[in-house]
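Asks: Generate a structure from the sequence data that follows.
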Amino acid sequence: MTSQTGLARRPADRAAGKASEERTRVAVCASDPITLNGLTQSLMARLEVFVAGDEHPDDVDVLVFAPERVDAAATAALRRAAARSSAPVVLVASELDRSHLLSLVECRVVAVLHRGAATEERLVRAIDLAAGGGGALPPNLLGELLRQVKDLQQEVLAPLGLNSASMTPREIDVVRLLADGLDTEEIGNRLCYSQRTVKNIIQAMTSRLNVRNRPHLVAYGLRAGVI
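Replies: Predicted coordinates for the structure are as follows:
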C-alpha cells in the first residue's frame, strides 16, 4: 500500500484556547495516491495537516487506513501499520470481507466507514470518536463481530477451558487473590493448593500471556475484565 503520514491539527479558528498538544494528530495510509490525496484534502478542510513521510509516527492519536478492499493483503498491511503505532484505527474501505473482522479488531480498528459514504463530516466525527476512546461500527458489522466472538468462545476457547481473557477459572481465582494483595502461601491456603502449584500457575500465565511479573499480570487481568 502507498503509505503517507499526516500529523493533523485543528486550525486556529476551530481550536481557540486549546493547547497544540490537545489537538488530534492523524496519520493517513491509503492503497493508492488518489485516495491518499482525497483523504488528505478532506482533512485539510477541517484540520491542519503536515505530511511527515512514508513511516507512521509512533505518537499519532489516530490512524486512518484506507485500502480499496479489506482482504488478506490489506489485513497484513494493517498489521504492519499497527505494529508501528499504538493509535486506534479508522478504516475506510469499499469492500470488507467479514471473515477478517476479528483480525481488524486485533489491529485496533475502532471505526469503519464505507468509502462511498465517508463524507468529510463523518470522517472527522469518526476520528474524534477514536481519539476519545470510542468507536463506530455499522450495526450489521457489530452484529457479525459479536457472532464471531461467540463462536470463538464456544468452538475454540471453551473446549480448552479458557475464556476471552485466555485464562482458566483457577487462573482467574489466583489473579483475583493477587489483586487483593495475597502472597503465594496465602493464595495456596485460600484455594487449598500447595505453594508449588500456585507458583506453577502464576509462571504458566506470565509465560503464556507474555507479562513480566505479578503486578503486570494483575494489570492484564484488570484490562481483560476478570478482576
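Asks: C-alpha from now on. contacts and neighbour counts both.
Replies: Noted.
Asks: burial count for residue 107?
Replies: 21 (other C-alpha atoms under 10 Å).
Asks: who are the neighbours in contact with it?
Replies: 78-79, 82, 89 (C-alpha atoms under 8 Å, 6 or more residues apart in numbering).
Asks: The residues you listed in helices, which ones?
Replies: The members of the contacts of residue 107 that map onto helices under DSSP state H are 78-79, 82.
Asks: Make CSV from the contacts of residue 107 and add neighbour count and distance to residue 154 to it.
Replies: Output for these, formatted as CSV (neighbours: other C-alpha atoms under 10 Å; distance: C-alpha to C-alpha, whole Å):
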residue, neighbour count, distance to residue 154
78, 25, 28
79, 17, 26
82, 21, 28
89, 31, 28
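Asks: Would you reformat these as JSON lines and include distance to residue 190?
Replies: Listed next are the contacts of residue 107 as JSON lines, based on distance: C-alpha to C-alpha, whole Å:
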{"residue": "78", "distance to residue 190": "45"}
{"residue": "79", "distance to residue 190": "43"}
{"residue": "82", "distance to residue 190": "42"}
{"residue": "89", "distance to residue 190": "43"}
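Asks: for these, which one is nearest residue 184?
Replies: Closest approach to residue 184 among those (C-alpha to C-alpha): residue 82, at 37.5 Å.
Asks: for that closest one, what are its contacts?
Replies: 107-108.
Asks: distance of it from residue 30?
Replies: Look at residue 82 and residue 30: by C-alpha to C-alpha, to the nearest Å, they are 14 Å apart.
Asks: Start from the N-terminal end of the protein and give the strands.
Replies: Along the chain, the segments classed as strands by DSSP state E run 5-9, 26-30, 48-53, 62-66, 69-70, 89-93, 95-96, 109-114.
Asks: Tabulate these in JSON lines, adding columns for distance to residue 141.
Replies: Conversion of the strands of the chain to JSON lines gives the following (distance: least, C-alpha to C-alpha, whole Å):
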{"stretch": "strand 5-9", "distance to residue 141": "28"}
{"stretch": "strand 26-30", "distance to residue 141": "22"}
{"stretch": "strand 48-53", "distance to residue 141": "31"}
{"stretch": "strand 62-66", "distance to residue 141": "17"}
{"stretch": "strand 69-70", "distance to residue 141": "13"}
{"stretch": "strand 89-93", "distance to residue 141": "13"}
{"stretch": "strand 95-96", "distance to residue 141": "10"}
{"stretch": "strand 109-114", "distance to residue 141": "9"}
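Asks: Also this sequence, please, to line up against the first:
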Amino acid sequence: MRVLVADDQDLFRGGFAMILGAHEDISVVGEASDGAEAIAKAVELAPDLVLMDIRMPNVDGVAATAEICRRTSAKVLVLTMYDVDDYVYDALRAGASGFLLKDVRRDDLVRAVRLVAAGESLLAPSVTRRLIEDVVRRGSPRPSLRRRLAELTDREVDTLRGLARGLSNSEIAAELVVSEHTVKTHVSNVLTKLHLRDRAQAVVFAYESGLVVAGTD
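Replies: This is a model prediction of the structure:
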C-alpha cells in the first residue's frame, strides 16, 4: 500500500510517516507540507491513499482533497484536531473517505489506513449529524440526485439505506436475509451505478438525495 502523508507540522508529518512506514504492507512514498505540494505529489507518485491534514497554509486540506480526488484514484483520509470541525464535512463532500483525530493511537492509525485503502469508510456520529443538519437546513433533497436512484434495483436501494445508517455488510445481510457476499455485490453495484468513490460518498448521497430522511431509521 502506497501512502502520501500531508501535514504542515513537521512533528506530526514525520511521526505519522514513521508509524506507517514501520509496517511491511505500507510504504510511505512521499510527504507534503501544504495542500499544493500534496496535489503535486499525489499526481506524481500515484499513492493508494493520502493522509491529509485538514488545515494547512496556501491550499487547505479541503481544496487539496477535491483536486486529488478529481485527478487521481487515491483515497483520502483527513486529519483534524476536533471532530466537530466543519472542514471535515466539507472534505467528505469533496471526496474524502473519512477522518481521524490527530491524537489517534498508533494501532488505530494503521487500522484506519488499511480500512480506507480497502474501500471502507470512517465516519464518526458527529460528522453524520452534521450532514443531516445541513440537509435539514436546506429543506429539500437535490432532485438531480433523486432521479439517479432509478438506476438502482430495489435491493440496491435497501443496501444504500443500510450504508447510510452506518451498518456493516454483515448487518445489512442479516436485515435483508441474504449472504454477505451478495451484499458486497450490491454495494459494488451501488457505487458503480451512482459513480461514487466509496461508502462515505454513498452516505452523503443517501442524505442529499432524500433517500434517507433525518429523524427516521
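Asks: Could I get the TM-score for this pair?
Replies: Remark: TM-score between the superposed chains equals 0.54 [TM-score structural alignment, normalised by the length of the second structure]; 149 aligned residues with a C-alpha RMSD of 3.6 Å.
Asks: one step back: go through the contacts of residue 107 of the first structure and flag the ones preserved in the second structure.
Replies: Counting by both residues aligned by TM-score structural alignment, their matches' C-alpha atoms under 8 Å, the second structure reproduces these contacts from the contacts of residue 107 of the first structure: 78-79, 82.
Asks: Show me which of those is closest to residue 149 of the first structure.
Replies: residue 79 (19.6 Å).
Asks: Apart from its chain neighbours, what residue comes closest to the closest one?
Replies: residue 107 (5.9 Å; C-alpha to C-alpha, 6 or more residues apart in numbering).
Asks: What lines up with that neighbour in the second structure?
Replies: In the second structure, the residue paired with residue 107 of the first structure is residue 94, using TM-score structural alignment.
Asks: Quick one: map residue 79 of the first structure onto the second structure.
Replies: Per TM-score structural alignment, residue 79 of the first structure is aligned with residue 66.
Asks: show me the contacts for the closest residue to residue 208 of the second structure other than its chain neighbours.
Replies: Leaving aside its sequence neighbours, residue 208 of the second structure sits nearest to residue 141 (C-alpha to C-alpha, 6+ apart; 5.4 Å). Counting by C-alpha under 8 Å, 6+ apart, residue 141 of the second structure touches 135, 207-210.
Asks: ranges for the helices of the first structure?
Replies: For the first structure, helices defined by DSSP H occupy the ranges 33-44, 72-84, 101-106, 120-131, 139-152, 169-179, 184-191, 195-208, 214-224.
Asks: Just the residues contacting the first one, thanks.
Replies: I take that to be helix 33-44 of the first structure. Contacts of helix 33-44 of the first structure (C-alpha under 8 Å, 6+ apart): 2, 4, 6, 8, 28-30, 49, 66, 120, 124.
Asks: Recalculate using a threshold of 6 Å.
Replies: With C-alpha atoms under 6 Å, 6 or more residues apart in numbering as the test, helix 33-44 of the first structure has contacts from 30, 120.
Asks: Please apply the same query to the fourth one.
Replies: Contact with helix 120-131 of the first structure is made by 42, 61, 135, as judged by C-alpha under 6 Å, 6+ apart.
Asks: 10 Å instead, please
Replies: 23-26, 39, 41-47, 60-64, 87-92, 108-113, 115, 117-119, 132-137 (C-alpha atoms under 10 Å, 6 or more residues apart in numbering).
Asks: Of the residues you listed, keep whichever come out buried.
Replies: The neighbour count (16 or more other C-alpha atoms under 10 Å) marks 23-26, 39, 42-44, 46-47, 60-64, 87-92, 108-113, 115, 118, 135-137 as buried among these.
Asks: thinking again about what came up before, could you export the ones in helices among the contacts of residue 107 of the first structure as TSV, including distance to residue 200 of the first structure?
Replies: Listed next are these as TSV, based on distance: C-alpha to C-alpha, whole Å:
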residue	distance to residue 200 of the first structure
78	37
79	33
82	33
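Asks: coming back round to it: mind listing what the match of residue 79 of the first structure touches?
Replies: By C-alpha under 10 Å, 6+ apart, the neighbours of residue 66 of the second structure are 39, 76, 90-96.
Asks: Now do stretch 170-186 of the first structure: distance from first to last residue.
Replies: End-to-end for stretch 170-186 of the first structure, by C-alpha to C-alpha: 15 Å.
Asks: ok, residues contacting it?
Replies: Contacts for stretch 170-186 of the first structure (C-alpha under 10 Å, 6+ apart): 161-162, 165-169, 187-188, 190-199, 201-202, 204-205, 214-215, 217-222, 226-227.
Asks: quick revisit: common neighbours of residue 82 and residue 30 of the first structure, please.
Replies: residue 65.
Asks: if I look at the residue nearest to residue 79 of the first structure, how far off is residue 62 of the first structure?
Replies: Taking C-alpha to C-alpha, one finds residue 107 of the first structure at 12 Å from residue 62 of the first structure.
Asks: before we move on, what about residue 179 of the first structure?
Replies: Counting by C-alpha to C-alpha, the gap from residue 179 of the first structure to residue 62 of the first structure is 32 Å.
Asks: Which residue range of the first structure does stretch 114-133 of the second structure align onto?
Replies: With TM-score structural alignment as the criterion, stretch 114-133 of the second structure aligns to 128-147.
Asks: which of the residues in that stretch are buried?
Replies: 128-131, 135-137, 145.
Asks: Mind putting these into JSON lines with distance to residue 175 of the first structure?
Replies: Shown next, in JSON lines, are those (distance: C-alpha to C-alpha, whole Å):
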{"residue": "128", "distance to residue 175 of the first structure": "35"}
{"residue": "129", "distance to residue 175 of the first structure": "33"}
{"residue": "130", "distance to residue 175 of the first structure": "31"}
{"residue": "131", "distance to residue 175 of the first structure": "31"}
{"residue": "135", "distance to residue 175 of the first structure": "30"}
{"residue": "136", "distance to residue 175 of the first structure": "32"}
{"residue": "137", "distance to residue 175 of the first structure": "33"}
{"residue": "145", "distance to residue 175 of the first structure": "28"}
